[in-house]
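In: below are the sequence and a predicted model for it; my questions follow.
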Amino acid sequence: MFYRKKFVFILAMLTSAFAQAQSPQFQVEVSADSVHVEAQYTVHGKTLALFNVQQTEQLPNGQAGFIRNLVVKDADGKPVKFKATEDGDWNLARGNQTVTVSYDVVAEHGNYRWPAGEEEVAYRTNDGLFFTGYALFIVPAEKMDTDISVKFSLPTGWQASTPWRATGDNQFQVYNRRELLVNAMFFGDAHREVLKEGDYELELVLGKNYANSSKLFTEVLRPMLKHSTELFGSAPKRNRYLIIVNEGASGDGGAFEGSFSQLINGPATENNRVVWGYVMAHELFHFWNGVGLAPAAETEEWFKEGVTDYMTSLLLYRHGVFNEQWFHKRLETMYTRYMIGKFYQRANVSLQEAGLDKQNQRALVYGGGALVAIALEAEMRKASNGEAGVAELLRAMYQELALQNKPYTLEDIRRLSKQISGYDPAPLFAEHVSGKGYLSLTEPLKQLGLSLAAFAEEATVTRDAAADELASKIHQKTFGL
């Protein structure tokens, strides 16, 4: 049985010593295959919860299925009865009080398939344990006090990597509940290094099988950090980020508040960097477009994901990380995704509606969003004689909205597009974002000095040898080549 007798003593200490505590405190003991959590906080209401529970066919209560030995006690050390719900909540018999909560988390999440992938939940490796806050911390559901303290107890030789502010050895201060939950962390003896750009730093955690390939990773990250900062006219809104890379079949990644996790299918090499390097750059770009610059609603997932797809590809090409052939292949992939999502999956929904069911409508959200970005690029550049496009739009949005902590709407995108380029995308959005019209890529690419040959979902993108003077100018202004 995982329960540790020494934590009976710790639980008693917490109950008495922290009875008057004003801020939440977590003490987390990590072992090679499980975690034990002792926490004290005030419950404003009557419910404890795991947030963002991802229900699966095998796990109807998602991450809550890995919680064991949950005990809740009041400030006097008396047990508080509770009833578990099917979606990762625990309703207390008595609420609105300071409680001490203890429980175990069995690290078997990687044995199951998750809607968004294990890289957005938790998994175990030979180097240690990966967790998101969603899978680790049971917290007050209605409201949680700020200035949260988290301290980890780890096996010898292990280290806790988090995006939070360190206050001691494996001890951190977390501002609020969102910071606690919407982040990734790693406990173990994996390879670590820190990249600095201006006044912020990025900690890179690599599974040991990738430690000797760290140069391949930094050759993608360094230019993306530099040129994304230039594009948005600002560093990310945080001064510290965490990237965790391990081996996994999905080859996908997930972005969080101040961190992202990535799985690579097999070894990391120069040859396959075109795949995992793109995923890494995409997730890094989300620190600006997605975290700092956030949509007001899921209906704008097409912009968060599709525009990120397009701009990540453009930056990697424009600044020499990958070549023109790779970039044209990325444009072809965007077209193919859109065709699959719209016609082969028979998704009779708009791009905005697809965002409400992102995982199932992934091809349409990403592919359709990228195609709208290309069309927007072409029209904005044409209207401004090549001077303003999607990059300038993102910069304007970031400066006006993100730095003021304002989420964006479709109207914001339309308004700023017109303001900086003279092109009003209202008809484009009405037909292809809010509406269900088919968006042809032939004319937008021609305006960008490119040529499309396509049949069904197959596509080939090349330079347009017959491009006129304006298209040639727009091509140079957009792609920098």
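Out: Arrived safely.

In: alpha carbons only for contacts and neighbour counts from here, please
Out: Noted.

In: could you count how many residues lie near residue 216?
Out: Number of residues near residue 216 (other CA atoms under 10 Å) recorded here: 15.

In: settle this for me: it is touching residue 267, isn't it.
Out: No: using CA atoms under 8 Å, residue 216 is not in contact with residue 267; the gap is 11.5 Å.

In: mind listing residues that contact the helix or strand that contains residue 83?
Out: Using DSSP states H and E, the element containing residue 83 is strand 82-84. By CA atoms under 8 Å, 6 or more residues apart in numbering, the residues outside strand 82-84 that reach it are 90, 91, 92, 93.

In: please compare the first structure with the one that follows:
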Amino acid sequence: MILSGFALSTHFAEANVILVPHNGSHSVQKPNNSPDQYRLEFSETTPKLVKIEAQITLKDSLLKMSDNGPMPYRWPQYIHDLCAYVKNGKQLKLHKRDSTAWIVNNVHKGQEIIIRYHVLIDHEKQNWPGGIDGVAFVRDWGITASGRSLFIINGDVKTDIEVLFKKPDDWEISTPWESVDPENTTYMVANQTQLLESFIVAGTQQEVKIARDEFNLNFVLGGDTIAKNKEHYVDAANKILDYYINLMGGLPKNSSGGKLSNVLVVINQSKEMDGEVIGDNISLFLNPEAAPQEQIISWFLFAHEFFHLWNGKSIRFKDTRTDWFKEGITNYYTLKALYNAKLVNEEAIKGVLNQLFYKRYINDKGLGKIAPADAASGFDKDNHWGLVYGGGLFAGICIDMQIRHNTENAHSLDNLMQFFYKETAGTDTLIGNQDILNQANLLAHTDFTGFMNAYINGTDEVPLNKYLEFAGIQASTNNKQLRLIHELGKTDLQQKLWRGFLGLN
């Protein structure tokens, strides 16, 4: 049966969906008080066009898309042919309220309506802050789309949402949601947040699961070369996962207090390299054929986004003034994780510190003018990547070295991360810069207020050499090149601090 160009598969009927034709429109009946249902159809011949039909029980008269992302007003730009119907098939009038919402005329709370629309996955024609990896795109092997880009919703608090898929026979569906049928075409989504803050992959991708207790890390691999190397990716991911669990003292937690059960890591083959976290899920562009130095960056992107499940998702922050910590400290532990997983050696770490971080830090147009705490305001951190990601990393190294030095390596930045995880992960508590300062002061038996005022809330250049001296390292910055040189005759404490820098103690 074809509904206004929307072909429905037989499993929709098996899910108690009854289609009644009338004058070119159709109605879907479902039990009273049943959850909202969405049905998505993917086509191999027109992969950029996703056809969606939804049955919605109205909380109000407003239809809307996600307000998350740096440019949420763009989501409706890719919605076409949106129509709404009552159960008897009569079409309802819609009008735009603003750039992200529509109003349905002459409806009431509790009324069931049907909406139909197409999403054109053509988002790459515009530049998106943070990159297309967290938005929606089509590749030869299929479609990757965030829930933000696909779903029109109603109301603010809805649970137990059903999502059904129709796809070509040789395609697979990958989502972080729970499948409720053997064919993996019907899924139950806990709430609207998980509906919007997720990724859907439809195509010929491969999927591999890594499990730790109730935590499942689902790797979705798109592209022939990526898929051929899946054992390599899985082995590396296992090592990185174990490092992070041992470091933090547990698995990632969500804000409701529960442990995350399913996390999707989507790795798409690309000439570009980028990464994005949406909700509890990760989207990566990796180039498996890149030069060795670029391969290191690929692994760095994965491990960085992965650690955000702890530093950013389990430990959550008040505002963008802490982005230096969320991004910079994540960079620090990413390097440690890669070293412990034997994906990089010490020389590679030095190269990344110089070529990736120091160069972008020292050449950031905001250095000396904008404080790192202010550099991420208004989703502007991509314009001041050096200050936020590089400056935050160097500040984190300095704080770690000072804590270790003052306590003869009995305490470190690790303890600060463990404290925040233990005390705040899975709660509504949000961390601010004052919380970071207070805990660092307690661990180091000193006062970092001057440090924070100068290098986080102020515009001074982070004095890396002063603090790496505690580990017996000379940090030369001649000619805007960061070179780390081991001093001769290191003390036992200096050697311990350098091993701590590498994540070995």
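Out: Received, thanks. Quick caveat, the model's predicted, so the values are computed rather than measured.

In: my guess is residue 321 of structure 2 contacts residue 433. True?
Out: Yes: with contact defined as CA under 8 Å, residue 321 of structure 2 and residue 433 form a contacting pair (7.4 Å).

In: closest to the centroid, which residue in structure 1?
Out: Against the mean C-alpha coordinate of structure 1, by CA atoms, centre = their mean, the closest residue is residue 255 at 1.4 Å.

In: show me what that residue aligns to in structure 2.
Out: Under the alignment by TM-score structural alignment, residue 255 of structure 1 pairs with residue 277 in structure 2.

In: do the same with residue 277 of structure 1
Out: Per TM-score structural alignment, residue 277 of structure 1 is aligned with residue 299.

In: so what's the residue count around residue 286 of structure 2?
Out: Neighbours around residue 286 of structure 2, by other CA under 10 Å: 24.

In: residue in structure 1 matching it?
Out: So, by TM-score structural alignment, residue 286 of structure 2 is matched to residue 264.

In: wait, what's in contact with that match?
Out: Here residue 264 of structure 1 is in contact with 245, 246, 247, 248, 249, 250, 251, 252, 276 (CA under 8 Å, 6+ apart).

In: the first one and residue 20 of structure 1, how far apart?
Out: Counting by CA to CA, to the nearest Å, the gap from residue 245 of structure 1 to residue 20 of structure 1 is 40 Å.

In: can you pick out the residue with more neighbours from the two?
Out: More crowded of residue 245 of structure 1 and residue 20, by other CA under 10 Å: residue 245, with 24 against 10.

In: how about the more buried one, what's its match in structure 2?
Out: Checking TM-score structural alignment: residue 245 of structure 1 goes with residue 267.

In: coming back round to it: average offset of the strand holding residue 83 of structure 1 relative to structure 2?
Out: Superposing on structure 2 and averaging over aligned pairs (mean CA distance after the TM-score superposition for structure 1), strand 82-84 of structure 1 comes out at 2.5 Å.

In: which bit of structure 2 covers that strand?
Out: Going by TM-score structural alignment: strand 82-84 of structure 1 matches residues 94-96.

In: can I get the contacts of residue 264 of structure 1 in CSV with secondary structure and distance to residue 460 of structure 1?
Out: What follows is those, written out as CSV (DSSP: H, G, I helix; E, B strand; the rest coil; distance: CA to CA, whole Å):
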residue, secondary structure, distance to residue 460 of structure 1
245, strand, 32
246, strand, 33
247, strand, 32
248, coil, 31
249, coil, 28
250, coil, 26
251, coil, 25
252, coil, 25
276, helix, 22
